[in-house]
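J.: The sequence and its predicted three-dimensional model are supplied below.
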Amino acid sequence: MRSVILCEGSTDFILLQYFMRKAYQWEYKSNEALNIGDRAVRECVLQKSDNTLSIIGCGGSNRLISCLNYVLKSNSVSAPGESFDRIVVITDRDEVITERKFSEQVEEQISIYNGKYTGNIVNNEWLEFLFVNGYGDEQKAKVLLLVIPFEETGAMETFLLNAIAADDEYDKDIINQCNIFVDNVDGERKYLNKRRYITKAKFDVFFSVRTSAEQFNERRDIIKNVPWEKYTLIQDSFNKLGEL
């Protein structure tokens, strides 16, 4: 089976890789650069037995639909066995105008490539659809929309920082001070005007201190050693990713 996860930005792109590897035993295969529309995006390919999983960081919530178009177009010209069987689109409620409007945009993309389905796309539920591949054969695929109910305690970045804080008192103190700084530095909310931005800023500020010399290996090891298998206890929507 061949699956793909479309996520918003670079942080999600990195954290999802480690989550899938730790929680669901996927293994790293490769990192690629893709050109989608007028922008270069990153793709990480994971493997488990004969199954592959691509994680694509789309470069923001406003790029998710264009990346979905890219995936569906790829399916429409694919050879047998080369299409994506499972397509997951992940965003959060801080970024989506309304769930229904976003769902309609996903449905519209499926229809562009003559996809056939019954019903509507519903958050956290698989929708099966039919499409025709590059050889004129009718194929089945499923799409899953995960619009995460954004709560700071359930964000991947917050889970990671809490895990680091629980493991080291010195780092815990730094995290607390970084959080206080972020909460107070932009009093007019001119820049940090969404909860999502505040959470990401806390994550970025801590790592700017903890790995200020851009020590990639150290940052990678910190993220890798977080007990990601426990994350589904906080964010149960991610249990669906175990079906890939």
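T.: Right, received. Where do you want to start? Numbers count the residues shown, from 1 in each chain.
J.: C-alpha from now on. contacts and neighbour counts both.
T.: Noted.
J.: Shouldn't Leu15 be within a helix?
T.: Yes. The assignment for Leu15 by DSSP: H, G, I helix; E, B strand; the rest coil puts it in a helix.
J.: Quick one: the helices in this structure, in order.
T.: Here the chain has its helices, by DSSP state H, at 10-24, 64-76, 99-112, 156-167, 169-185, 195-210, 216-224.
J.: Now do the contacts for Ser54.
T.: Listed by Cα atoms under 8 Å, 6 or more residues apart in numbering, the contact set of Ser54 reads 3-5, 43-46.
J.: what's the closest of these to Leu72?
T.: Val4 (10.9 Å; Cα to Cα).
J.: how deep is the closest one tucked in, by neighbour count?
T.: 24 (other Cα atoms under 10 Å).
J.: my guess is it contacts Gly57, does it?
T.: No. Counting by Cα atoms under 8 Å, Val4 does not reach Gly57; the two are 10.8 Å apart.
J.: could the contacts of Ser54 be laid out in TSV, adding distance to Phe159?
T.: Putting these into TSV (distance: Cα to Cα, whole Å) gives the following:
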residue	distance to Phe159
Ser3	25
Val4	24
Ile5	20
Glu43	24
Cys44	22
Val45	24
Leu46	23
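J.: Out of those residues, which end up buried?
T.: Among the contacts of Ser54, those buried by neighbour count (16 or more other Cα atoms under 10 Å) are 3-5, 43-46.
J.: now the spatially closest residue to Tyr70 that is not a sequence neighbour: how far from Lys73?
T.: Leaving aside its chain neighbours, Tyr70 sits nearest to Ile36 (6.7 Å; criterion: Cα to Cα, 6 or more residues apart in numbering). Going from Ile36 to Lys73 by Cα to Cα, to the nearest Å gives 11 Å.
J.: take a look at this one as well, against the first:
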Amino acid sequence: MAKERYLPLLFRQEAVLNSPHIARLNQLSRSYLEQQQVFKALYPADDVRPWTFQKVAQILAYYRLSLEYTTGILSRTDNLSKILEPARGMMVSAESGGAILREYEQYITFSFFHVVFSSFESSMRCIVGKVPVTNSRGKPCRETAKFYDIYHGLIDVAGLDDQYRTLFELLLMMRNCIHNRSVYFSDKGSRSIVYKGVRYDFVNGKPVTFATISLFFDFLTDIRDFFIALYRSPRLTEEAHIPDNVL
């Protein structure tokens, strides 16, 4: 049987497919769609502002679909055997099936995090392509800049709360760990980030294990609030049209 250690360590701690998580997922999806409708009424059909919320809502729906697929199709041992035995080279038993489903659930949750991050990063790059900002060194910053400079520049130009810098720094460091199977590596050594009174430790050469889907759902709420504040800021409302170049 495949071992859980073969999977990234992010999002291991919780079983996602339970009523509280599904209810939270649905609530988040509705809240993003509500904002999509608000900004859709204000801007052209291809504008990045409504599409920021639309994309995340779609990703949440696809994530729910994947979880439902887990219980509907993969919960049958014969289906697991048909799909996995050629690759695994061993029989899939009823006993091992539960562990395999947990692995699969963790895998799609890991993928969910990565795709959501890519979605809001691409939106922010589209904005910077139209709204000039400066980086942390006071130099002009365009859409090709490092993401660190992108979010710092947007927070500055919109006059938003500094807590959002910490949020995106935390998310960026988590995203970078994905490339190393959740292990944190940095030539700057170990780091700790305090966000909303909670300390998150990144230990050089060690896996990040604090991430749970509940935590990421919390972050998704904060990300939604960030984009609402960003798009309502005077500088962004000056722009009649900011096309989403990655539709």
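T.: Thanks, I have it. Remember, predicted model here, so these are calculated numbers, not experimental data.
J.: TM-score for the pair, please.
T.: The TM-score (TM-score structural alignment, normalised by the length of the first structure) is 0.30; 117 aligned residues with a Cα RMSD of 5.8 Å.
J.: Mind checking which of the buried ones among the contacts of Ser54 of the first structure land in strands?
T.: 3-5, 43-46 (DSSP state E).
J.: could the helices of the first structure be laid out in CSV, adding mean neighbour count and distance to Lys140 of the first structure?
T.: As requested, those are exported to CSV (neighbours: other Cα atoms under 10 Å; distance: least, Cα to Cα, whole Å):
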stretch, mean neighbour count, distance to Lys140 of the first structure
helix 10-24, 19, 24
helix 64-76, 19, 10
helix 99-112, 16, 12
helix 156-167, 18, 32
helix 169-185, 15, 46
helix 195-210, 17, 35
helix 216-224, 13, 35
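J.: In JSON lines: those helices, plus distance to Ala141 of the first structure.
T.: Formatted as JSON lines, those follow (distance: least, Cα to Cα, whole Å):
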{"stretch": "helix 10-24", "distance to Ala141 of the first structure": "21"}
{"stretch": "helix 64-76", "distance to Ala141 of the first structure": "9"}
{"stretch": "helix 99-112", "distance to Ala141 of the first structure": "11"}
{"stretch": "helix 156-167", "distance to Ala141 of the first structure": "28"}
{"stretch": "helix 169-185", "distance to Ala141 of the first structure": "43"}
{"stretch": "helix 195-210", "distance to Ala141 of the first structure": "31"}
{"stretch": "helix 216-224", "distance to Ala141 of the first structure": "31"}
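J.: so which of these comes closest to Glu32 of the first structure?
T.: Comparing the helices of the first structure by Cα to Cα, helix 10-24 comes nearest, at 12.5 Å.
J.: what's that closest one packed up against?
T.: Here helix 10-24 of the first structure touches strand 51-57, helix 216-224, going by 3 or more Cα pairs under 8 Å, 6 or more residues apart in numbering; DSSP states H and E.
J.: Dump the ones you listed into CSV; add distance to Ser103 of the first structure as well.
T.: Shown next, in CSV, are those (distance: least, Cα to Cα, whole Å):
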stretch, distance to Ser103 of the first structure
strand 51-57, 19
helix 216-224, 32
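J.: To Leu146 of the first structure, which of those lies closest?
T.: Judged by Cα to Cα, the one of those that comes nearest to Leu146 of the first structure is strand 51-57, at 14.4 Å.
J.: And that closest one, what's buried?
T.: 52-57.
J.: Tell me the one of those residues nearest Lys142 of the first structure?
T.: Leu53 (14.1 Å).
J.: Show the contacting residues for that closest one.
T.: Taking Cα under 8 Å, 6+ apart, one finds 2-5, 45-47, 244 in contact with Leu53 of the first structure.
J.: same thing but 7 Å
T.: Residues near Leu53 of the first structure by Cα atoms under 7 Å, 6 or more residues apart in numbering: 2-4, 45-47.
J.: Would you mind putting the residues you listed into TSV with distance to Ala163 of the first structure alongside?
T.: Shown next, in TSV, are these (distance: Cα to Cα, whole Å):
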residue	distance to Ala163 of the first structure
Arg2	32
Ser3	29
Val4	28
Val45	26
Leu46	24
Gln47	26
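J.: Closest one of those residues to Leu160 of the first structure?
T.: Proximity of these to Leu160 of the first structure (Cα to Cα) peaks at Leu46, which lies at 21.2 Å.
J.: In this structure the closest one contacts Tyr24, no?
T.: No. Using Cα atoms under 7 Å, Leu46 of the first structure makes no contact with Tyr24, being 11.0 Å away.
J.: ok so, going back, between the buried ones among the contacts of Ser54 of the first structure, which is closest to Leu15 of the first structure?
T.: Among these, and counting by Cα to Cα, the member closest to Leu15 of the first structure is Cys44, at 11.4 Å.
J.: Can you give me every residue that contacts that closest one?
T.: By Cα under 7 Å, 6+ apart, the contact list for Cys44 of the first structure reads 30-32, 54-56.
J.: that older thread, closest to Ile198 of the first structure among the contacts of Leu53 of the first structure?
T.: Nearest to Ile198 of the first structure out of those is Val4 (Cα to Cα; 28.0 Å).
J.: Distance check, the residue nearest to that closest one when sequence neighbours are not counted against Ile198 of the first structure.
T.: In space, not counting the residues next to it along the chain, Val4 of the first structure is nearest to Ser54; the distance is 4.5 Å by Cα to Cα, 6+ apart. From Ser54 of the first structure across to Ile198 of the first structure, the span is 28 Å (Cα to Cα).
J.: and what of Leu53 of the first structure?
T.: Distance of Leu53 of the first structure to Ile198 of the first structure, given as Cα to Cα: 30 Å.
J.: before we move on, what about Ile110 of the first structure?
T.: Ile110 of the first structure is 34 Å from Ile198 of the first structure, by Cα to Cα.
J.: Of the contacts of Ser54 of the first structure, which is the nearest to Leu144 of the first structure?
T.: Once Cα to Cα is applied, the member of the contacts of Ser54 of the first structure that ends up nearest Leu144 of the first structure is Ile5, at 9.3 Å.
J.: Contacts only, for that closest one.
T.: Taking Cα under 7 Å, 6+ apart, one finds 54-56, 87-89 in contact with Ile5 of the first structure.
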